[in-house]
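# my questions concern the predicted model and sequence given below.
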Amino acid sequence: MSPRSKNRLTLLAILSPFVLFFLAGRYLVDPWELPRQNKGQLLIPHIPVSDLGLMESTDDPYRADDMSGRWTMLYIAGDGCDSRCKNGLYYQMRQVRLALTEDAQRVRRVVVLTRQPNADFRAFLDDNVAGMEEVQGDLKTLKATLEAAYGESQSSPVGDIYLVSPDGQIFMRYRTHEDMDATLEEAENIRLDLKRTLKGSLIG
């Protein structure tokens, strides 16, 4: 065997495992079936927050620019706030943000009010989860824009928590729960996703 043929065989022996690995990954493995690191529902494509048609209390549009500089936990609220709502706002948003310790200042909390809060809800917002930004949203517009996120098993996005990037892209969704064990598990999911996101990000 000539030296040239030996060199070719040596090169083939070195490259063949990588070629086989590539072919297996390309044709035998479905990437969507692989386990993912994120705990929440990843939204692909991302949804621009500007598509939600949100308004500030001053009746000015709430745009992506209003979210620049920080990551956002966004909650969609109805007119009242039941135990599921309170669990989400308190444990899955307020407490999760505090648990981020030195990164807490990189995250803001926003509640989207689709109706005027009743007295109990207003008191809860003021007394238990103070510091949240409040914006107004039209439920019909929210339903149409976020329908791909919550799917057919749910008739409305009310009660859901979304993560929004500093450039105004909604990229993750979480549900809220009446059961405390489920609430705390979901809160930990949000904390882990946020921690990983903040660690790998140079923005916000």
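Ah, there it is.

# can we go C-alpha only for contacts and neighbour counts from here?
Will do.

# show me the strands in this structure, by range?
For the chain, the strands defined by DSSP state E occupy 41-48, 71-77, 107-113, 133-136, 161-164, 169-174.

# buried stuff in the first one?
When you say that, I think you mean strand 41-48. Under the neighbour-count criterion of 16 or more other C-alpha atoms under 10 Å, strand 41-48 has Leu42, Leu43, Ile47, Pro48 buried.

# and here is the other one:
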Amino acid sequence: MSGSKSSDRAGAGLPSLSPDPMALTVHNGPAPVLPTTAQRPRGRITALLVLLACAAPVLLSYFTYYVWRPGSRNNYAELIQPTRTIPADLPLRDLNDRPVSPTSLKGQWLLIAVGGAACDERCEKHLYQQRQLREMTGRERGRIDRLWLVTDDVPIREPIARAMAEGEAPARILRVPPEDLSRWLAPEFGRTLDAHLYLVDPMGEWMMRAPAELEPKRFYKDLDRLLRASAFWDRPGRAE
């Protein structure tokens, strides 16, 4: 009888049969191992370390230039602190009156000249100095773009337009109203926007203003230090 068979199996040290037939088809697997309270913070710390490792080159380059400065170093140009991000709604237009997105300027160092399309003697001098400074950086010149921001709707003089288009890397010419541009760039007190060259980093941050009476060789030293300090993360060629 079934009762005696169960008793015999128990007496023989064998496991008793379950009366539930479904128990014959179910196999108990190992219980899931959940992260302990101690393991969760460790995972967050690991993720944070990975994030810091990715950002370290950018942070280090700016720390090197802005914070750690040997006593013998003197900046010729004026550092802008805090830096100013290019406004997302800056109304830029090309020479065909088509709108240009401000984000399209990111990805390269920018040497910016500002002025009216008539381009007086000072304007011509700045455009020449732009080109001169870029060439002075030698093999690093591929990391620098020249930009002329024209603050009126007057036609560009043909000799100026032709000169800006020459060379392996033609300068870019965009139009922008001066009142809008002043939300981003600013001259020294008592001067006008067209009195300076402006330097913008590849992230679109205006971070340096050249003196009004520019000495290119002295400004080049500042530019060269910045290019060296940012070599960890900046590469030639505008990001698409």
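Yep, that arrived. Computed from a prediction, not measured in an experiment: that's the story for all the values here.

# can you pull the TM-score for these?
Here the TM-score for the pair of chains, by TM-score structural alignment, normalised by the length of structure 1, is 0.67; 159 aligned residues with a C-alpha RMSD of 2.6 Å.

# picking that back up, distance to Lys199 of structure 1 for the strands of structure 1 - can I get that in a markdown table?
Formatted as a markdown table, the strands of structure 1 follow (distance: least, C-alpha to C-alpha, whole Å):
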| stretch | distance to Lys199 of structure 1 |
| --- | --- |
| strand 41-48 | 18 |
| strand 71-77 | 12 |
| strand 107-113 | 13 |
| strand 133-136 | 24 |
| strand 161-164 | 15 |
| strand 169-174 | 17 |
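
# just give me the residue right at the centre of structure 1.
Met172 (2.4 Å; C-alpha atoms, centre = their mean).

# right, and it touches Gly40 too?
Yes. Counting by C-alpha atoms under 8 Å, Met172 of structure 1 does reach Gly40; the two are 6.0 Å apart.

# about what we covered before: closest to Leu89 of structure 1 out of the strands of structure 1?
Between Leu89 of structure 1 and the strands of structure 1, the tightest spacing by C-alpha to C-alpha is seen for strand 71-77, at 7.5 Å.

# show the contacting residues for Asp65 of structure 1.
By C-alpha atoms under 8 Å, 6 or more residues apart in numbering, the contact list for Asp65 of structure 1 reads Asp167, Gly168.

# go on, Asp89 of structure 2?
Per C-alpha under 8 Å, 6+ apart, neighbours of Asp89 of structure 2: Pro102.

# measure it to Lys106 of structure 2 for me?
To Lys106 of structure 2, Asp89 of structure 2 is 14 Å away according to C-alpha to C-alpha, to the nearest Å.

# what do you get for Arg42 of structure 2?
Taking C-alpha to C-alpha, one finds Arg42 of structure 2 at 37 Å from Lys106 of structure 2.

# okay, these two: which has more neighbours?
Neighbour tally, Arg42 of structure 2 and Lys106, criterion other C-alpha atoms under 10 Å: the higher count belongs to Lys106, 18 against 11.

# now do the corresponding residue of structure 1 for that one against Arg108 of structure 1, distance only.
Aligned by TM-score structural alignment, Lys106 of structure 2 pairs with Ser68 of structure 1. From Ser68 of structure 1 across to Arg108 of structure 1, the span is 11 Å (C-alpha to C-alpha).

# now Gly200 of structure 1
18 Å.

# and Asp82 of structure 1, by the same measure?
23 Å.

# looking at these two, which is more packed in?
Arg108 (20 against 14).

# quick one: residues contacting the more buried one.
Arg70, Trp71, Thr72, Met73, Met132, Glu133.

# mind checking which of those residues are buried?
Buried residues within those, counting neighbours by 16+ other C-alpha under 10 Å: Arg70, Trp71, Thr72, Met73, Met132.

# could you dump those to CSV with distance to Ser156 of structure 1?
Listed next are the buried ones among the contacts of Arg108 of structure 1 as CSV, based on distance: C-alpha to C-alpha, whole Å:
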residue, distance to Ser156 of structure 1
Arg70, 27
Trp71, 24
Thr72, 21
Met73, 18
Met132, 22
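
# and which of those is nearest Thr183 of structure 1?
Met73 (15.6 Å).

# does that closest one touch Arg106 like I think?
No. Taking contacts as C-alpha under 8 Å, Met73 of structure 1 lies outside contact range of Arg106: 10.9 Å.

# quick one, what contacts the counterpart of Asn189 of structure 1 in structure 2?
In the superposition onto structure 2, Asn189 of structure 1 corresponds to Arg218 when matched by TM-score structural alignment. Residues in contact with Arg218 of structure 2, defined by C-alpha under 8 Å, 6+ apart, are Tyr76.

# what do you get if the cut-off is 10 Å, keeping everything else the same?
Asn75, Tyr76, Ala77, Ala210 (C-alpha atoms under 10 Å, 6 or more residues apart in numbering).

# Lys221 of structure 2 now?
Taking C-alpha under 10 Å, 6+ apart, one finds Asn75, Tyr76, Ala77, Met136, Thr137, Leu227 in contact with Lys221 of structure 2.

# of those residues, buried ones?
Applying 16+ other C-alpha under 10 Å to the contacts of Lys221 of structure 2, the neighbour count classes Tyr76, Ala77, Met136, Thr137, Leu227 as buried.
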